[in-house]
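J.: output the structure for:
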Amino acid sequence: MAGKETDGDRHPSPAVARALTVLETLVGSDEDLTLTALARETGIPLATCASIVYTLEQRDYATRKIVGRSHFWRPTLRLYGLATQLIRKVDLSSVATREMRDLAEQVGMPVHLGVLTGASIVYVAKASLPGFIQFDTYPGKVAPFNLTALGRAIAAYLPDDELRPLLTQLAPGEGPKGVPANEQEFEAELARVRRQGFSTEDEEEQAGIACIAAPIFDASGHVTAAVGLTGFAKDFDTSATSRTESGIRELAKLISQRLGASAPLPTDLV
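T.: Sure, this is the predicted structure:
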């Protein structure tokens, strides 16, 4: 009788990995790509790229525009449809819609919920304020996890076996206070998050923008998401940080409790 298969016996599929790389490259590109450009960007042989994009086209995940003898490929919105279905199934915002809106009005900043997907943070909900100025933080937005307060709040409480792979995928900061990716410095930052129970990000991803966030835990005690505030960096003085810290930690605790988390939470122990 064959022994039970373990995780160590399982091997990733190169074909699936290549297909996902092609799809991610199409989504991440600012312009339509030819097969030659796509093969160059992904490092995948041209014939293999062609097979993958033709399959994506048949499944309605990609489409092409023909200009002369050139074919330019781009992703379709079918991916958005899948993401929308997933967000509906994991609709964290439904457990604290009013409280998110109340906090946004109280501090004068938009409130966001984010989840970790791979090495990225995906914004899944937003409570914003009416007005002319609107931050570029919308449901569906994706950002490197280490350059957001949301991502840091989650990463600080991940089990070691989940955190280690992420540390090899740190993105360098592109804002005026951004720094090169460094595992040791980022681990020190996560330790600081655990000491204080919330995370911050100050002009590392984008000039003039700062964020503060706190982790959300589920019934098993696992960190499952984060809730945060985004505002202008100049507005995060000492008094504002104290006010937003209190508000965001209380909101994170409320959402955690509604998801079944029991007290005390890890953030209560700081």
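J.: only C-alpha atoms from now on, for both contacts and neighbour counts.
T.: Noted.
J.: got the buried residues for the host helix or strand of L26?
T.: Using DSSP states H and E, L26 maps to helix 14-28. Within helix 14-28, the residues scored as buried using 16 or more other C-alpha atoms under 10 Å are R18, A19, T21, V22, L23, T25, L26, V27.
J.: okay, the residues you listed in CSV with distance to K177 next?
T.: Shown next, in CSV, are the buried residues of helix 14-28 (distance: C-alpha to C-alpha, whole Å):
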residue, distance to K177
R18, 35
A19, 35
T21, 30
V22, 32
L23, 32
T25, 27
L26, 30
V27, 27
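J.: can you name the next helix or strand after the helix holding L26?
T.: Following helix 14-28 in sequence, per DSSP H and E, is helix 35-42.
J.: what helices or strands is that following helix leaning on?
T.: helix 14-28, helix 46-58, strand 70-75 (3 or more C-alpha pairs under 8 Å, 6 or more residues apart in numbering; DSSP states H and E).
J.: one more to put side by side:
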Amino acid sequence: MKNEDNALQIEPVSSVMKVFAILAALAEHKSLGITELSQIVMSSKSTVYRFLQTMKMLGFVSQQGDDDRYWLTLKLFEVSSKALEHVDLVSLTEPYMTSIGEQTKEALHLGVRDGDGIIYIYKVDAQYNLRMQSRIGGRNPLYSTAIGKVLLAERPDSDIRQTFENIDFIPSTANTHVSVDSLLVELKAVKNQGYGVDNEEQEEGLRCIAAPIYDRLGNVIAGLSLSFPTLRHTPEKFEKYVGLLQDATTKISEKLGYTQKP
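T.: You can find the predicted model right below:
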């Protein structure tokens, strides 16, 4: 066991440690020059300069003109805020997902946008033997998922076209959208009705319904979906599922500070 523990030990990467040392130093001061920073992080001026220029290029550090002084931007705050938002979102959403899962016995997913796709940040498995192969951290396309559709539905057409400008629409089934034009037509309906549907577009024999979750500014930040095999579909169940999802997402959105009913 001792040998296994030693094998799992990972040597720290010195360059990464220096980057975080620079970030920590800048966080403690309004601004710092290269000479001061090099003394604090115990590295040469040339090394600190190279790190700062990369961090500046990535938007984490700012510099006024040719001034020798550097300071942190709000980029780190933005990154940490997104992470905290997801943590809060899961804790807020989990009870509703559990409740809907108990009522329907079907699978539920909480997903957020990640570039040109969605990523699942929480899920509740179906209570039936037939289960989806999805996992927390798994990705799927925006254009073929119910969650992806509610994340896109309130965006301007120009933004949506730009998102898919260099994206190939890969048909997972015969029902998958193959162009942004056909997707835009459906997104107008999604916006009007307040929910999106994956009609066997991602996986044959599987349907999904999703409703949007709003933040305090009225932006759609996530989608809550319920998935079920087409063999268990009935119009009555469909209406019930839509109602359950919309009721849950309305309450979650209100807890996030959204005052207008989606």
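J.: wait, which of the helices and strands packed on helix 35-42 of structure 1 is closest to H222 of structure 1?
T.: helix 14-28 (27.5 Å; C-alpha to C-alpha).
J.: what's the matching range in structure 2 for the helix holding L26 of structure 1?
T.: Using TM-score structural alignment, none of the residues of structure 2 align to helix 14-28 of structure 1.
J.: check the mean deviation of the longest helix belonging to structure 1 from structure 2.
T.: Assignment by DSSP state H gives helix 238-258 as the longest helix of structure 1. Superposed on structure 2, helix 238-258 of structure 1 shows a mean distance of 0.9 Å to its aligned residues (mean C-alpha distance after the TM-score superposition for structure 1).
J.: T200 of structure 1 looks like it's in a helix, true?
T.: No - using DSSP: H, G, I helix; E, B strand; the rest coil, the assignment for T200 of structure 1 is strand, not a helix.
J.: so what's the corresponding residue of structure 2 for it up against?
T.: Using TM-score structural alignment, the partner of T200 of structure 1 in structure 2 is V197. Contact partners of V197 of structure 2, counting by C-alpha atoms under 8 Å, 6 or more residues apart in numbering, are T145, A146, K149, R207, C208, I209, A210.
J.: tell me the secondary structure at the fifth one.
T.: In other words, C208 of structure 2. Per three-state DSSP, the secondary structure class of C208 of structure 2 is strand.
J.: quick one: map it onto structure 1.
T.: Using TM-score structural alignment, C208 of structure 2 sits opposite C211 in structure 1.
J.: what segments of structure 2 are helices?
T.: 2-8, 14-28, 34-41, 45-57, 75-104, 146-152, 157-163, 180-193, 235-255.
J.: tell me the residues of structure 1 aligned with the third one.
T.: Read that as helix 34-41 of structure 2. Going by TM-score structural alignment: helix 34-41 of structure 2 matches no residues.
J.: quick check: buried residues in that helix?
T.: The neighbour-count check on helix 34-41 of structure 2 (16+ other C-alpha under 10 Å) flags I34, T35, L37, S38, V41 as buried.
J.: a helix runs through I66 of structure 1, doesn't it?
T.: No - the assignment for I66 of structure 1 by three-state DSSP gives strand, which leaves it out of any helix.
J.: quick one: contacts for it?
T.: Neighbours of I66 of structure 1 in contact, by C-alpha under 8 Å, 6+ apart: F72.
J.: residues contacting the equivalent of I121 of structure 2 over in structure 1?
T.: Using TM-score structural alignment, the equivalent of I121 of structure 2 in structure 1 is V124. Listed by C-alpha under 8 Å, 6+ apart, the contact set of V124 of structure 1 reads I87, D91, L92, S93, H112, L113, G114, V115, Y138, P139, G140, K141.
J.: what about the fourth one, distance to R18 of structure 1?
T.: If you measure S93 of structure 1 against R18 of structure 1 using C-alpha to C-alpha, to the nearest Å, the figure is 34 Å.
J.: could you do the third one as well?
T.: Remark: distance between L92 of structure 1 and R18 of structure 1 (C-alpha to C-alpha) = 32 Å.
J.: what residues does the longest helix of structure 1 touch?
T.: With C-alpha under 8 Å, 6+ apart as the criterion, helix 238-258 of structure 1 contacts 95-96, 99-100, 103, 107, 197-198, 212-219, 226-229, 263, 265.
J.: give me the nearest residue to the match of C208 of structure 2, chain neighbours excluded.
T.: In space, C211 of structure 1 comes closest to T230 once its chain neighbours are excluded; the distance is 4.5 Å by C-alpha to C-alpha, 6 or more residues apart in numbering.
J.: the counterpart of N146 of structure 1 in structure 2: neighbour count?
T.: For N146 of structure 1, the aligned position in structure 2 is Y143, judged by TM-score structural alignment. By the criterion of other C-alpha atoms under 10 Å, Y143 of structure 2 has 28 neighbours.
J.: kindly report the same for Q206 of structure 1.
T.: 16.
J.: nice, that's everything, thank you.
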